[in-house]
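Student: kindly return the folded structure for what I paste below:
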Amino acid sequence: MSDSNTTDFTNPSTFILLGIPGQEAAHIWISIPFCTMYTIAILGNFTILIIVKREPSLHVPMYYFLCMLAITDLVVYTSTLPKMLAIFWFNSREIDFSACLTQIYFIRCFSVMESGILVAMAFDRYVAICNPLRHSTILTNPVVAKIGLAMVLRGGMVSLPYPFLVRQWPYCTTNIIPQPFCTHTAVVKLACADTRVNSYYGFFVLFCVFGLDGIFIAISYILILRAIFSLPTKDARLKTFGTCGSHLCVILTSYFPGLFISLMYWSGQNVPGHIHIFIANLYIFMLPMLNPIIYGVRTKQIQDRLLRLFTHKGA
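Tutor: Model prediction:
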């Protein structure tokens, strides 16, 4: 295949995505769980958006933030998974250089936005539990809108250097990316230059953005748990803890699997590369599918509104 040969070039117009390297014969079967997750995520997140829009009682900060989370999940899915499925189904491996940079930007941007939204949701739960009488005056609709705008601007600005850094390097050995979509790390590995600035900026984002977000969430829940354990009765403690149970489940599914995958990359030297890629991609696409399920299962208001929605349709 001539377009995937390793030749001398400095600015490739396209890259070749391999999907899951070494597992080309099984791509059709590998596509099944990803296609299933895509369908569930689209239906689940759109259902959340429709329910919150139609139900006035859900027009409160927690559900506004949940809608922001649903939108970020939908954007991450639609910017990556259609191309991934095209590789699995039609062997459509070629991707334009600009489209590759766009994928990198959207993945980074909306990952930062999602992390910020989780912090905002933790703050909402902190105010609701620790200062319930002031919740409606602290988190007003204009304040929620400003928080949402701040998350969008932060994600856009923090992620903006990634495509510019990737674009400036010469690529002189190969244009083959052993991934089903473009990632910053995979593309930078192909550059024929000293790309340490990319690594330094990546570590900066990891520690100063995701690290600080994790610290803020941890502090919020320490204060929340302290307030919960100070309540006089067990029933009151369980009822209050239940109001932040959904968000806590999302936090656990976001951070702990990511930590496990990071440890696997550092210590699992004997694990085949295609297993690394499959598990990492499964983790990336599983979260947007799980978020609406978690809130749908654990939030009575959403369950009731969903039941009424289908009951009226059936009637």
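
Student: from here on, just use CA atoms for contacts and neighbour counts.
Tutor: Fine.

Student: quick one: Phe216 is in a helix?
Tutor: Yes - under DSSP: H, G, I helix; E, B strand; the rest coil, Phe216 falls within a helix.

Student: quick one: buried residues of the helix or strand harbouring Gly296?
Tutor: Assigning secondary structure by DSSP states H and E places Gly296 in helix 273-298. Using 16 or more other Cα atoms under 10 Å as the test for burial, helix 273-298 gives 274, 276-278, 280-281, 283-293, 295-296, 298.

Student: can you give me the helices for the stretch 51-200 of the chain?
Tutor: 61-90, 97-130, 135-138, 141-159, 161-168, 184-188, 196-205 (DSSP state H, counting those that start in this stretch).

Student: need the contact list for Leu81.
Tutor: Applying Cα atoms under 8 Å, 6 or more residues apart in numbering to Leu81 gives the contacts 34, 38.

Student: before we move on, what about Ile284?
Tutor: Per Cα under 8 Å, 6+ apart, neighbours of Ile284: none.

Student: what's the answer for Tyr77, then?
Tutor: By Cα under 8 Å, 6+ apart, Tyr77 lies in contact with 38, 285, 288.

Student: SS state for Ser15?
Tutor: No, residue 15 isn't Ser; it's Phe. Following three-state DSSP, we place Phe15 in the strand state.

Student: who touches stretch 256-272?
Tutor: By Cα under 8 Å, 6+ apart, stretch 256-272 touches 276, 279-280, 283.

Student: now do the buried residues in it.
Tutor: By 16+ other Cα under 10 Å, the buried positions in stretch 256-272 come out as Ile261.

Student: before we move on, what about stretch 75-90?
Tutor: For stretch 75-90, by 16+ other Cα under 10 Å, it's 76-77, 79-81, 83-85, 87-88.

Student: please provide the structure for the following sequence as well, for comparison with the first:
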Amino acid sequence: MVLASGNSSSHPVSFILLGIPGLESFQFWIAFPFCATYAVAVVGNITLLHVIRIDHTLHEPMYLFLAMLAITDLVLSSSTQPKMLAIFWFHAHEIQYHACLIQVFFIHAFSSMESGVLMAMALDCYVAICFPLRHSSILTPLVLIKLGTIVMLRGLLWVSPFCFMVSRMPFCQHQAIPQSYCEHMAVLKLVCADTSISRGYGLFVAFSVAGFDMIVIGKSYVMILRAVLQLPSGEACLKAFSTCASHICVILALYIPALFSFLTYRFGHDVPRVVHILFANLYLLIPPMLNPIIYGVKTKQIGVRVIQGCCGNIP
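Tutor: A predicted model of the protein is given here:
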């Protein structure tokens, strides 16, 4: 493997992404459900963005957060799936060094943004249910802009040091990554130097982002459920429970595979590699597909507009 020299470190020209080690003979067929999932995610999120853009009645906090989530899902899934499909179908295992670092940045930055958007949506739901008369005065346009900016900047600023620290480290001769995309810890394992600082920073980012967001989300839904149980109408209570349950499923679909993958890299040495890599792929595949379905279609206004669009009735 040819190494390129820099000012203070040497890095490879490219890496080799192995895909899913242990399932090489099945990767061609595994790519079909992956491709179908990606197609649903792209079509669903683009449809969601289009409906929110053209319908001015949907320019409210909840739908603006949905638009942010759709953009995040499109970037997150598109940063990995095309290359993954190229590996599975065309054996295009090589990825350039800088392209790999860019992929690391996009995966972790937009995973952080997705977590932040889900937190913001939980807060919006909490305010809408617990303080319905003050919703518009609490979540003003200025507050929405500030919240969205904080979510975006947190993802960019927290994750940028990953790429900077890795780019300053020397790499070993072995350049094969046992993954279908470039993940921070997978790349870090190829470094021939002390990586304790970078590993420690990774733990800090993961627990400061996911930990904080999960605490806020959990507390928000506890307060929401408490308010829902006090509703006088049984039908309204059941409807609210259904909505909360679907939202919680989406949140768990992101956090469970993501945390499993993250912790397995550091502590789960006995976890079979195939299981680990499949979970690592799922958290980049399933949430982008589920989000437009659960958050979009289950939202009455968006569902109606989608049906009207399919029937050619959108003005």
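
Student: rewinding a little: next SSE downstream of the helix holding Gly296 of the first structure?
Tutor: Per DSSP H and E, helix 273-298 of the first structure leads on to helix 300-314 as the next helix or strand towards the C-terminus.

Student: got the angle for that following helix vs helix 273-298?
Tutor: Orientation of helix 300-314 of the first structure against helix 273-298 (axes from the mean of the first three to the mean of the last three Cα atoms, to 10 degrees) gives an angle of 80 degrees.

Student: just want the angle from helix 300-314 of the first structure to helix 61-90.
Tutor: Using the same axes, to 10 degrees: helix 300-314 of the first structure against helix 61-90 is 60 degrees.

Student: what helices and strands are in contact with helix 300-314 of the first structure?
Tutor: Other helices and strands packing on helix 300-314 of the first structure, by 3 or more Cα pairs under 8 Å, 6 or more residues apart in numbering; DSSP states H and E, are helix 27-54, helix 273-298.

Student: closest one to Phe210 of the first structure among these?
Tutor: Distance to Phe210 of the first structure, taken as Cα to Cα, is lowest for helix 273-298 among these, at 15.6 Å.

Student: contacts only, for the closest residue to Asp3 of the first structure other than its chain neighbours.
Tutor: By the measure of Cα to Cα, 6 or more residues apart in numbering, the closest residue to Asp3 of the first structure outside its immediate chain neighbours is Ile16, 7.9 Å from it. Residues in contact with Ile16 of the first structure (Cα under 8 Å, 6+ apart) are 3-4, 93-95, 175-177.

Student: just name the most buried of the helices of the stretch 51-200 of the first structure.
Tutor: Here the criterion is mean neighbour count by mean count of other Cα atoms under 10 Å, and of the helices of the stretch 51-200 of the first structure the winner is helix 97-130, at a mean of 22.

Student: distance from that one to the second structure after superposition?
Tutor: With mean Cα distance after the TM-score superposition for the first structure, helix 97-130 of the first structure departs from the second structure by a mean of 0.6 Å once superposed.

Student: and that helix, what does it pack against?
Tutor: strand 14-17, helix 61-90, helix 141-159, helix 161-168, helix 212-229, helix 245-267.

Student: which one of these lies closest to Ile42 of the first structure?
Tutor: When those are compared by Cα to Cα, helix 61-90 sits nearest Ile42 of the first structure, at 6.7 Å.

Student: the closest one vs the second structure, average distance?
Tutor: Looks like 0.9 Å for helix 61-90 of the first structure (mean Cα distance after the TM-score superposition for the first structure).

Student: give me the distance from that helix to the chain's centre.
Tutor: Relative to its parent chain, helix 61-90 of the first structure has a centroid offset of 8 Å by Cα atoms, centre = their mean, to the nearest Å.

Student: circling back to that earlier point, columns distance to Phe46 of the first structure on top of the helices and strands packed on helix 97-130 of the first structure, output as a markdown table?
Tutor: Listed next are those as a markdown table, based on distance: least, Cα to Cα, whole Å:
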| stretch | distance to Phe46 of the first structure |
| --- | --- |
| strand 14-17 | 30 |
| helix 61-90 | 8 |
| helix 141-159 | 19 |
| helix 161-168 | 30 |
| helix 212-229 | 26 |
| helix 245-267 | 18 |
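
Student: for the ones you listed, which one sits closest to Thr195 of the first structure?
Tutor: Taking Cα to Cα, helix 161-168 is the member of those nearest to Thr195 of the first structure, at 8.7 Å.

Student: how many other residues sit next to the closest residue in space to Met289 of the second structure that isn't next to it in sequence?
Tutor: Once flanking residues are discounted, Met289 of the second structure sits nearest to Ala41: 4.1 Å by Cα to Cα, 6+ apart. Counted with other Cα atoms under 10 Å, the neighbours of Ala41 of the second structure add up to 26.

Student: how close does Ala41 of the second structure sit to Thr140 of the second structure?
Tutor: Noted for Ala41 of the second structure: a distance of 30 Å to Thr140 of the second structure, by Cα to Cα, to the nearest Å.

Student: hang on, the earlier thing: nearest to Phe123 of the first structure, out of the helices and strands packed on helix 300-314 of the first structure?
Tutor: Phe123 of the first structure lies closest, by Cα to Cα, to one member of those: helix 273-298, at 17.5 Å.

Student: list the contacts of Val119 of the first structure.
Tutor: For Val119 of the first structure, the contact set (Cα under 8 Å, 6+ apart) comprises 213-214, 216-217.

Student: how about Ser112 of the second structure?
Tutor: By Cα under 8 Å, 6+ apart, the residues touching Ser112 of the second structure are 151, 154-155, 209-210.

Student: make it 7 Å
Tutor: 155, 209 (Cα atoms under 7 Å, 6 or more residues apart in numbering).

Student: what's the answer for Ile50 of the first structure, then?
Tutor: Counting by Cα under 7 Å, 6+ apart, Ile50 of the first structure makes contact with nothing.

Student: and Phe229 of the first structure, by the same measure?
Tutor: Applying Cα under 7 Å, 6+ apart to Phe229 of the first structure gives the contacts Arg237.

Student: distance of it relative to Leu252 of the first structure?
Tutor: According to Cα to Cα, Phe229 of the first structure and Leu252 of the first structure sit 21 Å apart.

Student: same deal with His274 of the first structure?
Tutor: Noted for His274 of the first structure: a distance of 26 Å to Leu252 of the first structure, by Cα to Cα.

Student: Arg134 of the first structure now?
Tutor: According to Cα to Cα, Arg134 of the first structure stands 28 Å off from Leu252 of the first structure.

Student: turn the helices of the stretch 51-200 of the first structure into JSON lines, columns for distance to Gly242 of the first structure.
Tutor: Output for those, formatted as JSON lines (distance: least, Cα to Cα, whole Å):
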{"stretch": "helix 61-90", "distance to Gly242 of the first structure": "14"}
{"stretch": "helix 97-130", "distance to Gly242 of the first structure": "11"}
{"stretch": "helix 135-138", "distance to Gly242 of the first structure": "17"}
{"stretch": "helix 141-159", "distance to Gly242 of the first structure": "22"}
{"stretch": "helix 161-168", "distance to Gly242 of the first structure": "39"}
{"stretch": "helix 184-188", "distance to Gly242 of the first structure": "39"}
{"stretch": "helix 196-205", "distance to Gly242 of the first structure": "33"}
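
Student: right, I'll leave it there.
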